[in-house]
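Asks: Predicted model follows, preceded by the sequence.
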Amino acid sequence: MEQSTTNATTSEASDQVKRGLKTRHVSMIALGGCIGTGLFVASGSAISTAGPGGALVAYVAMGLMVYFLMTSLGEMATNMPISGSFAAYSAKYVDPALGFAMGWNYWFNWAITVAVDISTAALVMKFWLPGIPGWIWSLIALVIIFVINALSVQAFGETEFWMSLIKVVTIFVFLAVGLMTIVGIMGGHATGLENFTYKKAPFVGGFPAILSVFVVAGFSFQGTELVGITAGESKDPAHSVPKAINQVFWRIILFYILAIFVIAAVLPYTSPDLLGSSASDVAISPFTLVFQRAGLAAAAGVMNAVILTSVLSAANSGMYASTRMLYSLSKEGYAPKLFERTGKNGIPYPALFATTIVAALTFISSIAGPQIYLWLVAASGLTGFIAWFGIALSHFRFRRAFMKQGHKLSELSYHAKWFPIGPILALILCVAVIVGQDPQSFFSGHWEQVLVTYISVPLVLVLYLGYKFKKHTKLIPLDQVDVSPVHKDGTLKESSTKD
């Protein structure tokens, strides 16, 4: 017995990540995944495109889909809390080939996204220091992110906690200022709801406009699935993951729906500033415009700092997610064994170094070979939605297999309440978003643009079919799907730690 315990301890200490994330870390990481430049910047173009009503409909629909996805992920993550999350679920509950494709798809997505985020950080810094070359700021950002991820998972968790808190406080202040502007307490003239009926409002451009905003909303919500990755390093996943998941819906309502409502009420959809919203011009962030409308002159500088925080947070999360996914791929035998090695602090350093190098090379290509960079970014464009598709499909299969094998829902630490409607709706909407990326180019025969837009799809199919034909994998029959929870094999120590 003593020898068995010693072996287990040695095994846990060797090539294993550490469960160092507290409940507050997991909750804030899930929250931070919802809030980024998609809200602070892109929400303006959404209102301009579809009008206030169209933007709200699109974000509510996408928010509902994300909620269903997160409940699906929560059910699987509490049953099998490991790094790698939904890639492992795809392999275990659907087909090993799908797990292979999902894992590499997700790693590639975030490795490229890190490069995009550090490039964006340089653009944001130009607001204060336009004379310094952008690559210097990008290099500094990459070094900071690398160091945070190299220290410990606790360092990552604490950093994300405080950066997410900054974003949350900003949104609360924004909502308060915006509501006071609407009723006339600030900014002089009470706008009321007049902009909701201004000209063609509330719905502008009909269903095609709503569909295009639906796509924008989808990109805004990407990152919420990070809570599944953190399950493998959470001290108490049975408590922290469901708590984070259950709060997702209300966060979406509060942070996105109310924020878009405030922006649409204060600013008419015809405002030219809403059209040009980009991270490189913080002066026309819809948040900045609302603050200025309320009479807060220093809004641009403050919002620039918040947007910089948001970009660094996204890059930090991207580095963490891609590193853990590469580590998981190695553990599952889908990547070289080198990448499953960890330091004494549980950090998978080979995976971290590899991801950092890929991100750095991608960034360098943006300077030395812009066309290569554009293709790399395009190739990662739909990977987030493909990952969501994999989550919904895996959960649909998991629950069906779980029930078919005679289990009861009461055996699960957490279960999605809207099964099977939730995952089915998520699958349909994921396909709709992917197809709706650029249908105009498809129908008009602009095939080069079609390739740029949809290249993620054939790349994932190549990964899936290539592995399937090489390894001769098959769809796992429901009665043969392994639905046993990880925590029953002794590798996960239950904890009641709360913070």
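Replies: Ah, there it is.
Asks: From here on, just use CA atoms for contacts and neighbour counts.
Replies: Fine.
Asks: neighbours around Leu409, how many?
Replies: 12 (other C-alpha atoms under 10 Å).
Asks: nearest spatial neighbour of it, skipping sequence neighbours?
Replies: Closest residue to Leu409 in three dimensions, ignoring its sequence neighbours and counting by C-alpha to C-alpha, 6 or more residues apart in numbering: His415, at 7.0 Å.
Asks: Tyr67 too?
Replies: That would be Phe249: by C-alpha to C-alpha, 6+ apart, it lies 5.6 Å from Tyr67.
Asks: what about the one you found, distance to Leu64?
Replies: 7 Å (C-alpha to C-alpha, to the nearest Å).
Asks: for comparison:
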Amino acid sequence: MQISLTYGALIESIPLLWSVTAALFGLNLANGNHRVNPGKDVEVGGAELKRGLQARHLQFLAIGGTIGTGLFLGSGKAIATAGPVGCLIAYIFVGVIVFSVMTSLGEMASFIPMPGSFTVYASRFVDPSLGFAMGWIYWFNWSVTFALELTAAGLIIQYWDASLSIAIFITIFWVVFTAINFLPIRWYGEFEMWFSSIKVVTIVGFVIFAICINAGAGDQGYIGFTNWVYPGPFAEFIVTGSTGKFVGFWSVLVTAGFSYQGAELVGVGAGETADPAKAVPSAVRWTFWGILSLFVSTIFFIGLLVPSDNPDLSLGKTDASASPLVIVAKLAGVKILPDIINAVLLTAVLSAANSNVYSGSRILVALTNENHAPAFIRRTNKIGTPYIAVSITSAIGLLAYMNLSESGGDVFNWLLNITAIAGFITWSCISISHLRFMKALAANGSSREILPYRAPLQPYLTYFGLFFCVLILLTNGFTAIINWSASDFFAAYISLILFVLLFVGHKVIMRTKPVKLAALESPIG
């Protein structure tokens, strides 16, 4: 009888649970067809945000969110996995995919500048459920990554003094970067610009240093392309022969994608940029070519100077000892450089943490504008800061304290698995939105000539980016299949599973339908 009563109560509670879920995410169950409030200001998305960012701020916002541990630490293991040439090709190939995504985003963001733009485009041009799933997983990605960067900052400082607890630095940096994100957007932009400049100067300095070492200035003498000859341009991974070399190359694509993640922040900041019709196209061009040249040059010279079979590349540590830039300095006999690199690595992590809070909070604002989150989240103070969105995003960073216990660290690692391929999911959705955006223009009798910025090679370039983003998404766990591991396989696809659950759940509850482009009153919906 007790079981029967419990079961009956559960069935009766389902409508209530749906109502609670709807209230939590700001959904309107009374209206199955998602509609955007026509009274909202298209340019600011209904939120009283200030247009204080300039084109240079937008560029460095993306650079700050992109160049971080993925390049300074992850590139070492990538070279060990695929070899110097295999890794270089992987980074260039993913760079072309990023170019496709950024030009697609730039075309939409310069014409319809919105805070957290791409979740808005997905809702308005494709399907409200796609915007819902994309926005929430992107927000979760950046908010959890904020916790990761806080933890990484503490571990980096332990390079100098291992006796210090990372809890000290998690607390200090959490307070600092939460406070920075409450500043006026113009101040935030200036701070992020100068912070990101340190990373750019470091990479340029490393390239000059690498040229000198390769020419014979270090203990090894002249190096040239010796390491491309032995141990070779490509490394075998998991299996032997040519198949093993291809497996190594393909497995590095996910690493490269994680490193490039953040380039799309140009679209996040479009809604707070002065004169977005000019600033966004400029930021797209300079950000892409700047990031690509910095990444490719760094990977190229590391591959020249460090043999891919060097055991230090696969240490898996989180401080300067695992950085390939430090390994280059050690092989060259330069003793002071590791401390300098560790300091730069700290600034890289902190700059990325700063971008995490900003991007996460603006995505929350975008979700409220599309009725995918409670409206109160987009409230702003007198200086235009969405203080509730910033507070919620920043609060997730406190998950970093889970690393203080062994069991908590395991849970934290699983949370990070959810964010591993969130970038490819977002890029896929941006490409789909752009294809629909171009069809919306055609359906309303508008030419792409009216756009402030026109993406090149359309629609072929967008199809190219979409195809390979989806392909990498579907195959990113293939190494777990080759050497079967149930836990690794689930970890590889947990973010994709969560995305599908969010999409299907929203569609079932809200009964949404794909947007009929011909029914839109104008190209901007």
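Replies: Noted; the coordinates are in hand. Predicted model only: the values in this text are computed from it and were never measured.
Asks: Need the TM-score between these chains.
Replies: Aligned and superposed, the two chains score 0.91 in TM-score terms (TM-score structural alignment, normalised by the length of structure 1); 477 aligned residues with a C-alpha RMSD of 2.2 Å.
Asks: What does Trp418 of structure 1 correspond to in structure 2?
Replies: Alignment note (TM-score structural alignment): Trp418 of structure 1 maps to Leu457 of structure 2.
Asks: Okay, and that match sits in which element?
Replies: Here Leu457 of structure 2, judged by DSSP states H and E, is contained in no helix and no strand.
Asks: Helices along the stretch 51-200 of structure 2, start to end?
Replies: Here the stretch 51-200 of structure 2 has its helices, by DSSP state H, counting those that start in this stretch, at 55-66, 69-72, 74-111, 117-125, 128-157, 166-180, 185-212.
Asks: I'd guessed Gly387 of structure 1 sits against Tyr106; true?
Replies: Small correction: residue 387 of structure 1 is Ala, not Gly. Yes. With contacts counted by C-alpha atoms under 8 Å, Ala387 of structure 1 reaches Tyr106, the gap being 6.7 Å.
Asks: Closest to the centroid, which residue in structure 1?
Replies: In structure 1, the residue lying closest to the centroid (C-alpha atoms, centre = their mean) is Gly223, at 0.8 Å.
Asks: Quick check: end-to-end length of stretch 308-327 of structure 2?
Replies: Note: stretch 308-327 of structure 2 ends 12 Å apart using C-alpha to C-alpha.
Asks: I misspoke; the intended subject was stretch 338-358 of structure 1.
Replies: 16 Å.
Asks: circling back: is the aligned partner of the residue nearest to the centre of structure 1 in structure 2 in a helix, a strand, or coil?
Replies: Counting by TM-score structural alignment, Gly223 of structure 1 lines up with Gly262 in structure 2. The three-state label given to Gly262 of structure 2 by DSSP: H, G, I helix; E, B strand; the rest coil is coil.
Asks: Check Glu43 of structure 2 too.
Replies: Going by three-state DSSP: Glu43 of structure 2 is coil.
Asks: right, and it touches Gly271 too?
Replies: Yes. Assessed by C-alpha under 8 Å, Glu43 of structure 2 is found in contact with Gly271 at 6.5 Å.
Asks: Among the two, which residue is more densely surrounded?
Replies: Gly271 (30 against 17).
Asks: Aligned to that one, what sits in structure 1?
Replies: By TM-score structural alignment, Gly271 of structure 2 lines up with Gly232.
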